[in-house]
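sequence first, predicted coordinates after that:
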Amino acid sequence: MKTILAFGDSLTYGANPMPGGPRHAYEDRWPTRLEAGLGGAARVIAEGLGGRTTASDDWYAAADRNGARILPTLLESHSPLDLVIIMLGTNDLKPAICGSALEASFGMRRLVQIIRGHYAGKGETAPQIILVAPPLICDTENADMIGHFGGIQHAIDQSGQFAVHYARRAQEWNTGFFDASTVARADPLDGVHLDAANTSAIGEGLVPVVKSMLGI
């Protein structure tokens, strides 16, 4: 059986777009739906944390949100791995964190380097990697949420650039690529998070990509 690590933020965690709403049910989260779609050929380990960035510090939370810093620990604890799926970058768009989709793509590049370097240092074969461009931020009346992202225009403009930059990084570093905005849309309740159906759709959309990469 293959082993896949799903590394992401609140969209991987299954955060509810309704303020104060409950976390999406386990069966609706995209890593769960991906595992189900693979029909027992692989297990998917979900590692989602709200607010996680690609490679930047966020001092507003008690948990360490810097993806680059925590990733080596997760690789070590969950190895051996056949595939790492990374869906990060939305939180990088916050001006206080990073501010742009281009810089987020450089953070994704750093995560690829960390994965390959980690296994090279151990003399082991590195897992394959899929870079996932997150769903687009949409218009919302939730002023607090969208304020984190520098206002609606900045958020929409920058999230709309995820796919082109991530596809370029994937080509440069010979990884897989998937654009989650082709199957999922953010909920206008907060403009960022997904309802259960759209969360599930990401996992289902990844199934053929993963099957092709892993030959299952």
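Happy to help now that I have it.

rest of the way, CA atoms for contacts and neighbours
OK.

all helices for this structure, in order.
Taking DSSP state H, the helices of the chain run over residues 10-13, 30-37, 67-78, 101-122, 143-148, 152-159, 162-173, 196-214.

ok, now how distant is Ser105 from Thr199?
As judged by CA to CA, to the nearest Å, Ser105 and Thr199 stand 22 Å apart.

same check, this time on Ile156
Distance of Ile156 to Thr199, given as CA to CA: 19 Å.

comparison target below:
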Amino acid sequence: MTERVVLAYGDSNTHGTVPMATLEDQGRFSPAERWPGVCAAALGSGWRMIEEGLPGRTTVHPDPIEGAHKNGLAILPAILETHRPIDLVVLMLGTNDLKQRFSVTPLDIGVSVSKLLDALGQSRSGPKSNRPRLLVVAPMPIEEVGCLAGMFEGGAAKSRRIAAEVARVAALYGADFLDAGEVITVSEIDGIHFDAAAHAALGRAIAAKIGEMSV
């Protein structure tokens, strides 16, 4: 059986960042604990998971503080060419767009996701140079607590309107959709990241969705 390749493209919650008690915390869950690892284990043999989670990654914005390389759109073509052929891309971005420094709306975030879907559609990075299948995951709502509260000031209310915008865009592009907010919640420690139990739940939910897609 031909191995099917899944690219998990996201931010710190795909990277597996442990909820942060201070801004200096750099903890990361083990490969088996992170949601891509859980997902790969649930999918079983015949699948290969490529983890591309960068802390601070946005949809389309170079970060004036953390660096231009945080722009998810700018680096995406190189990643797709590196790993092709890719059967399925699981895209989960938008949380970092909620940082106060970007001053964007939920509608803006949906449009930004559409730019990523444009790039994925034009990449010809799937089997036989076709487009890979697309699963868009709306990030879960955030809370303004702990050491990251000031960075995400005003983002909690906005985050509750992202899923509807992302679902609308996914439908326009013929992509499958999953709302992470219906599966997990963020940690009370920093309001952005989630714990190992939530990683496990999300990984299983994404694997189940992939199974429904018949990739």
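Here it is on my side, so go on. Bear in mind the structure is a predicted one, so any value in this text is a computation, not a measurement.

overlay the chains and give the TM-score.
In this superposition the chains share a TM-score of 0.92, using TM-score structural alignment, normalised by the length of structure 2; 209 aligned residues with a CA RMSD of 1.7 Å.

same list, the helices of structure 1, but as JSON lines with mean neighbour count please.
Putting the helices of structure 1 into JSON lines (neighbours: other CA atoms under 10 Å) gives the following:
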{"stretch": "helix 10-13", "mean neighbour count": "24"}
{"stretch": "helix 30-37", "mean neighbour count": "23"}
{"stretch": "helix 67-78", "mean neighbour count": "15"}
{"stretch": "helix 101-122", "mean neighbour count": "18"}
{"stretch": "helix 143-148", "mean neighbour count": "15"}
{"stretch": "helix 152-159", "mean neighbour count": "20"}
{"stretch": "helix 162-173", "mean neighbour count": "18"}
{"stretch": "helix 196-214", "mean neighbour count": "19"}
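
wait, which of those helices is closest to Leu49 of structure 1?
helix 10-13 (5.4 Å; CA to CA).

where in structure 2 does that closest one fall?
Under TM-score structural alignment, helix 10-13 of structure 1 corresponds to residues 12-15 of structure 2.

the matching stretch against structure 1, how far on average?
Mean deviation of stretch 12-15 of structure 2 from its aligned counterpart in structure 1 after superposition (mean CA distance after the TM-score superposition for structure 1): 0.3 Å.

go ahead and name everything in contact with that stretch.
Here stretch 12-15 of structure 2 makes contact (CA atoms under 8 Å, 6 or more residues apart in numbering) with 8, 28, 34-36, 51-57, 92, 193-194.

for Gly123 of structure 1, see how far away the residue nearest the centre of structure 1 is.
Residue closest to the average C-alpha location in structure 1 (CA atoms, centre = their mean): Met87, at 1.5 Å. Met87 of structure 1 sits at a distance of 27 Å from Gly123 of structure 1 (criterion: CA to CA).

got it, and Asn16 of structure 1?
Asn16 of structure 1 is 41 Å from Gly123 of structure 1, where distance means CA to CA.

counting neighbours, go ahead and name the busier of these two.
Asn16 (23 against 9; other CA atoms under 10 Å).

I figured the more buried one hits His24, correct?
Yes - assessed by CA atoms under 8 Å, Asn16 of structure 1 is found in contact with His24 at 6.2 Å.

quick one: furthest residue from the center of structure 1?
Gly123 (27.1 Å).
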